Each structure stands twice: as C-alpha cells, then as structure tokens.
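Peer 1: With the sequence up front, the predicted model follows.
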Amino acid sequence: MKIINCPLNGPRNSSEFVHGGELREMPDPNNCTDREWAEYVFYSDNQIGVITEWWLHAPSGYWFIAERHTGSDEILRTYDPSEIFTKRVEFSAKAESSQSEEITA
C-alpha cells in the first residue's frame, strides 16, 4: 500500500488522492493566445526527474503541492500551496464576456 502525506490530513492511502498535473507558471489568461493557453492546460514536459505537481485529497477537497520523482514515483515532499502562492489570480469579467460573445456569434 502506498502512503501519501497530506499536509492537512496526514499520511493517507494513495487511493484517496487525485493527481492534478504539473505545477507550471500560468500565462496571463487575459492576454495570451489560444495556443499558449492550450499548451499550459494540456501539455507537460514529461521528463524523468523531480517535478512539482498539484494533488487533491478527494475526501476533504484539499489541494496541495507535492514534489515527486517521476522515475521512482517517490514523493519527496508535500506542502500547502500558500508556501508559494501569496495572491489569487483574478479573471476579468470583460475577458469572460467577450469569450462568451464569440462562442454565441
């Protein structure tokens, strides 16, 4: 049985977790191209080594960050996102309304 240390709930069975993808710098959603946004959402480097990833503890709904070696699948460290994120990303209402207008047009 594989155990993952959740920063909020402590050591738990890996079946309680959902992988959320690699942590990467997000392009500005209001000024990036569709291609840049698609690359951010759908593609990863997929290299062997230590990567930083999002993980979800599904029973509690808690998202956290883990550093994992992709070759051995060993989780080296887990921590709360507040350690690296200090502010929320706000999406402008103007960008959202213009996108919905393009879809309906």
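Peer 2: Thanks, I have the structure now.

Peer 1: okay, CA-based contacts and neighbour counts for the rest of this
Peer 2: Noted.

Peer 1: need the helices for the protein, in chain order.
Peer 2: Assigned by DSSP state H, the chain shows helices spanning 34-42, 93-104.

Peer 1: winner for burial among those helices?
Peer 2: helix 34-42 (a mean of 12; mean count of other C-alpha atoms under 10 Å).

Peer 1: Asn13 contacts His57, correct?
Peer 2: No. Taking contacts as C-alpha atoms under 8 Å, Asn13 lies outside contact range of His57: 10.1 Å.

Peer 1: Comparing these two, which shows the higher neighbour count?
Peer 2: The neighbour count for Asn13 versus His57, taken as other C-alpha atoms under 10 Å, is higher for His57 (22 against 12).

Peer 1: Pasting the second one now:
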Amino acid sequence: MIPESRGAIISEQRGGFIGIGTYGEQGPIGLLPTGKKVVALIASGGVYSSGPAQGMDFISPYIRNIFGFIGITDVEIVRAEAQANPNLGKDSLKLGVEAAEHLAN
C-alpha cells in the first residue's frame, strides 16, 4: 500500500512539477531526458512477485506507470517480500539488500 503522503507527493509531482511535455503518436512523452533509470525498493508483508498472490501485485505496475508517464521507462524493481513472516522475511530482506547493492555498483 502506498501511504497517502507518498501518493500525494507522486500526484503533485506528476501533475504539477513534472508533467508530460507533449503527446506523440504513441501517447504522452515525458519531460525528462531519455536514458534515465529508476531502482524502486519495495517491501511487503506478503509475497506478490510470484505464487497465488501475484495477481494482487498493484505496486509494481503503479510504479512503472508513474515513472513511465514522466518519461522514465527503465524501471528496476528490488523486493524485500514476506516481511510479516520472521523466517522468510529475513532471507528476503537479505536478498533485497544484496540486489540493491549490486545495482548501486
């Protein structure tokens, strides 16, 4: 779930400060220069990247759409899932941190 304060920041930046520049044949063209990349770190209590709850993963498409709308289409998702489960959560957090560190180098 995206907290209301974060959603407001995204909405404000999307509509006010960082809007679309123009519309092309295939839809909106963002104001940001091409070639930018975003790494989104997502923590969740359950597992939504695979398994029976995969269809309920709304945050990944949302993040991709918001950044795509402003012109960033290269979006990497790093997850720390199952944080509600003390055993699985530790392992998932460790893998998420390792993936983020790898992307930072």
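Peer 2: Here it is on my side, so go on. Note that the structure is predicted; figures quoted are calculated from it, not measured.

Peer 1: Got a TM-score for the pair?
Peer 2: TM-score for the superposed chains, counting by TM-score structural alignment, normalised by the length of structure 1: 0.21, backed by 48 aligned residues with a C-alpha RMSD of 5.1 Å.

Peer 1: any chance of the helices of structure 1 in JSON lines, plus distance to Thr52 of structure 1?
Peer 2: Formatted as JSON lines, those follow (distance: least, C-alpha to C-alpha, whole Å):
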{"stretch": "helix 34-42", "distance to Thr52 of structure 1": "15"}
{"stretch": "helix 93-104", "distance to Thr52 of structure 1": "29"}
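
Peer 1: Any idea how far apart the tips of stretch 69-78 of structure 1 sit?
Peer 2: Stretch 69-78 of structure 1 stretches 12 Å from its first residue to its last (C-alpha to C-alpha, to the nearest Å).

Peer 1: now do stretch 27-38 of structure 2
Peer 2: Terminal residues of stretch 27-38 of structure 2 are spaced 21 Å apart (C-alpha to C-alpha).

Peer 1: Same question for stretch 74-88 of structure 2.
Peer 2: Stretch 74-88 of structure 2 has its terminal residues 29 Å apart, counting by C-alpha to C-alpha.

Peer 1: Counting neighbours, what do you get for Gly68 of structure 2?
Peer 2: Neighbours of Gly68 of structure 2 under the rule other C-alpha under 10 Å: 16.

Peer 1: Kindly confirm my reading that it is in a helix.
Peer 2: Yes. Looking at Gly68 of structure 2 with DSSP: H, G, I helix; E, B strand; the rest coil, it is inside a helix.

Peer 1: need the contact list for it.
Peer 2: Gly30 (C-alpha atoms under 8 Å, 6 or more residues apart in numbering).

Peer 1: Structure 1: strands as residue ranges?
Peer 2: Using DSSP state E, the strands of structure 1 run over residues 3-6, 10-13, 17-22, 50-57, 62-69, 75-79.

Peer 1: right, so of those, which gets closest to Ser100 of structure 1?
Peer 2: Ranking the strands of structure 1 by proximity to Ser100 of structure 1 (C-alpha to C-alpha) places strand 17-22 first, at 26.5 Å.
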